[in-house]
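Student: Provided below for reference: sequence and predicted model.
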Amino acid sequence: MESLEQIKKPQIVYSCYFTRSREGEQFVPEHVLSYQLAGTLVMNTGDQDFVFKPGDFRFIRRNQLVKFTKYPPEHGEFKAVSLYLDQETLRAFSFEYGYKAKKWQHDKTVLTLNPNPLYKSYMDSLVPYLQENQTISANLQSIKLKEAILILLQANPELKDILFDFTEPGKIDLEAFMNKNFHFNVELKRFAYLTGRSLATFKRDFEKIFHNTPSRWLLQKRLQEAHFLIKEKGRAPSDVYLELGFEDLSHFSFAFKKTYGLAPSKLLLA
């Protein structure tokens, strides 16, 4: 199977937004530990919503599809600190400390972590570096990431079997996966990876099952769902297009009109 390239991101990130913000591609390639400083973060995993307020801690498992919407407080800023625990760092930690994961099925995408003074003091120690735009050296960043892992293991020992599970996604039921996750805005190579296939095998298996190309099927599926939500549920087009994986409203409206003969706003009034 083709390997999925890693998304190059700083490993310790301070987020600050003045207006509501939505993420672009909704694929999480590495484990993420986050602390909400101000504002509200709403996350959707396809079948469950999570709401995080100031003071909340969260852990997101790697190789997951998740939608994020960031809401700043009134007259304020959305603020959060996130740590990306990459596989290289975790493998080195596992080797140094002798941690190994037991084989078990992880079913939770997002974990809400109970308040713990260790989490709070640790995150508070990062804020001065991040808010003052100081550069965290590679050596210091390595130490702080190791500290975060140690704190996670002390506060939530059960995370050992998630943190040190280095297996890649296995081949799964493609039809069931796509029908559940078609509304996530990710590239085809992400869908392929998460179903345990190379991109070429994914496309070949997809056409055998759906008798269509992935791109055409995704567009049709999303438009059908949009038609249902607007016509039957009275949803506004401006609300549903992002929810269903479209990049922008104009592209959604063009595709919708081409398929159904009228603009989505006209359907709402029909």
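Tutor: Looks like it arrived, so ask away. Numbers count the residues shown, from 1 in each chain.

Student: make it CA atoms for all contacts and neighbour counts henceforth
Tutor: Fine.

Student: Tell me where this protein has helices.
Tutor: Taking DSSP state H, the helices of the chain run over residues 87-97, 117-131, 138-155, 160-163, 174-181, 188-194, 199-210, 214-231, 237-243, 249-260, 264-269.

Student: mind listing what's buried in the fifth one?
Tutor: Put plainly, it is helix 174-181. 174, 178, 181 (16 or more other C-alpha atoms under 10 Å).

Student: ok, back up a step: identify whichever of the helices of the chain lies nearest to Gln26.
Tutor: Among the helices of the chain, the nearest to Gln26 by C-alpha to C-alpha is helix 188-194 (9.7 Å).

Student: ok, back up a step: any idea which of the buried residues of helix 174-181 is closest to Asn63?
Tutor: For those, the nearest to Asn63 is Asn181 (13.4 Å; C-alpha to C-alpha).

Student: Count the residues that sit near Lys79.
Tutor: Lys79: 22 surrounding residues under other C-alpha atoms under 10 Å.

Student: shouldn't it be in contact with Leu41?
Tutor: No - proximity of Lys79 to Leu41 does not meet the contact threshold set by C-alpha atoms under 8 Å, at 9.6 Å.

Student: dropping in the other structure now:
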Amino acid sequence: MTELKTNPSRIAYSCYYERNRDGEQFVPEHVLSYQVAGKLTLSNADKTYVFGEGDIRLIKRNQLVKFLKEPPENGLFKTISIYLDQETLKSFSLEYGYQAATAGKSGEEAVIRLQDQPLCKSFMESLVPYVQGDQLINDDLQRLKQREAIMILLQAQPKLKDILFDFREPGKIDLEEFMNRNFHFNVQLKRFAYLTGRSLATFKRDFEHIFHISPSRWLLQRRLQEAHFLIREKGKAPSDVYLETGFEDLSHFSFAFKKMYGVAPSKL
């Protein structure tokens, strides 16, 4: 398994020899990505998205998303991605006068599929020489490709300006509802705090007021409860369940499970 990235990582190339679940589940910046080979499955609290060879997607920033990367038979999983960071987008907005016309809606898709966009596909394919081999790409050239990507996205779908140039940070939302929908994402507490519109200290205080337990203890118990349900009621294997419910490794999951339920998950 390998993952190659330019430095700095404005443009990234991923190449996997085997099935892989990515550990990073928080998307801090917009990502425009092209599926060169293999299948990618993305899932958030609400929906699952599946992308095959030739598909292009825009993953919106500030999302909790799980990744499953599957190479084709006797082949490699390959993607090319370009990151559209806030600094670059704000500079572009000032230079060209772009502004988000409408506030974001709660029902918006976390991942936008860009279908039948030959200009986008041609651009993404043109990035291949930039990411193959050991050559490091000049930062100014990477910035130029970022701006080109923004222009092409706006040409392909002008309404994307309401997403790309919406620079608001997450507002304060219902913490209980959010945590019950997103407990299975393996991210730090500061990510949960940020996405619910709180400082870490306020998040912990509000959390204990609502749940009467610390966030760390609640997350452990809630994940184990979900794992117990998936193994006992759905017949899933512990080796699949531990990642699905937010644990980093199988041994830690098995230890915590046995401590809570008095039996190893494999014996349930």
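Tutor: The structure has been received and is ready for your questions. Because the structure is predicted, anything quoted here is derived from the model rather than measured.

Student: tm score of chain vs chain?
Tutor: Overlay of the two chains. TM-score (TM-score structural alignment, normalised by the length of the second structure): 0.95; 260 aligned residues with a C-alpha RMSD of 1.1 Å.

Student: tally of neighbours for Ala138 of the first structure?
Tutor: Residues near Ala138 of the first structure, counting by other C-alpha under 10 Å, number 9.

Student: Could you do the one 3 residues further on as well?
Tutor: Counted with other C-alpha under 10 Å, residues neighbouring Gln141 of the first structure total 16.

Student: Over to Leu223 of the first structure?
Tutor: Neighbourhood size, Leu223 of the first structure [other C-alpha under 10 Å]: 23.

Student: Map it onto the second structure.
Tutor: Mapped onto the second structure by TM-score structural alignment, Leu223 of the first structure lines up with Leu224.

Student: how much space between the closest residue to its match other than its chain neighbours and Asp116 of the second structure?
Tutor: What sits nearest to Leu224 of the second structure in space, not counting adjacent residues and going by C-alpha to C-alpha, 6 or more residues apart in numbering, is Phe257, at 6.3 Å. Taking C-alpha to C-alpha, to the nearest Å as the measure, Phe257 of the second structure falls 47 Å from Asp116 of the second structure.

Student: Pick out whichever of those two has more residues nearby.
Tutor: A count of neighbours by other C-alpha under 10 Å puts Phe257 above the other of Phe257 of the second structure and Asp116, at 22 against 11.

Student: Hmm, the more buried one is touching Pro265, no?
Tutor: Yes - checked against C-alpha under 8 Å, the pair Phe257 of the second structure and Pro265 is within contact range at 6.5 Å.

Student: what's stretch 261-268 of the second structure in contact with?
Tutor: 228, 231-232, 237-238, 254-255, 257-258 (C-alpha atoms under 8 Å, 6 or more residues apart in numbering).

Student: If we use 6 Å, what do you get?
Tutor: Here stretch 261-268 of the second structure makes contact (C-alpha atoms under 6 Å, 6 or more residues apart in numbering) with Lys258.

Student: Out of the buried residues of helix 174-181 of the first structure, which is nearest to Gly46 of the first structure?
Tutor: So of these, ranked by how close each gets to Gly46 of the first structure (C-alpha to C-alpha), first place is Asn181, at 6.8 Å.

Student: and the nearest residue to Arg113 of the second structure once chain neighbours are set aside, what is it in contact with?
Tutor: Among residues not flanking Arg113 of the second structure along the chain, Arg57 sits closest, at 4.6 Å (C-alpha to C-alpha, 6+ apart). Residues near Arg57 of the second structure by C-alpha under 6 Å, 6+ apart: 32-33, 112-114.

Student: Need the buried residues of helix 174-181 of the first structure in JSON lines (columns: distance to Phe27 of the first structure).
Tutor: Shown next, in JSON lines, are these (distance: C-alpha to C-alpha, whole Å):
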{"residue": "Leu174", "distance to Phe27 of the first structure": "17"}
{"residue": "Met178", "distance to Phe27 of the first structure": "14"}
{"residue": "Asn181", "distance to Phe27 of the first structure": "11"}
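
Student: how much space between the residue lying closest to Gln117 of the second structure once chain neighbours are set aside and Phe92 of the second structure?
Tutor: The spatially closest residue to Gln117 of the second structure, leaving aside those adjacent along the chain, is Ala156, at 6.7 Å (C-alpha to C-alpha, 6+ apart). From Ala156 of the second structure over to Phe92 of the second structure the distance is 17 Å, taken as C-alpha to C-alpha.

Student: again with Leu4 of the second structure
Tutor: Distance, Leu4 of the second structure to Phe92 of the second structure, by C-alpha to C-alpha: 28 Å.

Student: mind listing what the residue lying closest to Asp56 of the first structure once chain neighbours are set aside touches?
Tutor: Spatial nearest neighbour of Asp56 of the first structure, excluding adjacent residues (C-alpha to C-alpha, 6+ apart): Gln36 at 5.4 Å. Applying C-alpha under 6 Å, 6+ apart, we find Gln36 of the first structure in contact with 54-56, 80.

Student: Could you do Glu207 of the first structure as well?
Tutor: Contacts of Glu207 of the first structure by C-alpha under 6 Å, 6+ apart are Thr213.

Student: centroid residue for the first structure?
Tutor: Centroid check for the first structure by C-alpha atoms, centre = their mean gives Val66 as the closest residue, at 3.3 Å.

Student: The contacts of Arg57 of the second structure into TSV, with extra columns for neighbour count and distance to Leu164 of the second structure?
Tutor: Shown next, in TSV, are these (neighbours: other C-alpha atoms under 10 Å; distance: C-alpha to C-alpha, whole Å):
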residue	neighbour count	distance to Leu164 of the second structure
Leu32	25	11
Ser33	23	15
Ile112	15	12
Arg113	16	15
Leu114	19	15
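
Student: a markdown table for those, including distance to Asp206 of the second structure?
Tutor: A markdown table is the format used below for these (distance: C-alpha to C-alpha, whole Å):
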| residue | distance to Asp206 of the second structure |
| --- | --- |
| Leu32 | 35 |
| Ser33 | 37 |
| Ile112 | 33 |
| Arg113 | 36 |
| Leu114 | 39 |
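
Student: Out of these, which is nearest to Ser214 of the second structure?
Tutor: Ile112 (35.5 Å).

Student: And that closest one, how far from Tyr49 of the second structure?
Tutor: Counting by C-alpha to C-alpha, the gap from Ile112 of the second structure to Tyr49 of the second structure is 9 Å.

Student: try Ile213 of the second structure
Tutor: Going from Ile213 of the second structure to Tyr49 of the second structure by C-alpha to C-alpha gives 34 Å.
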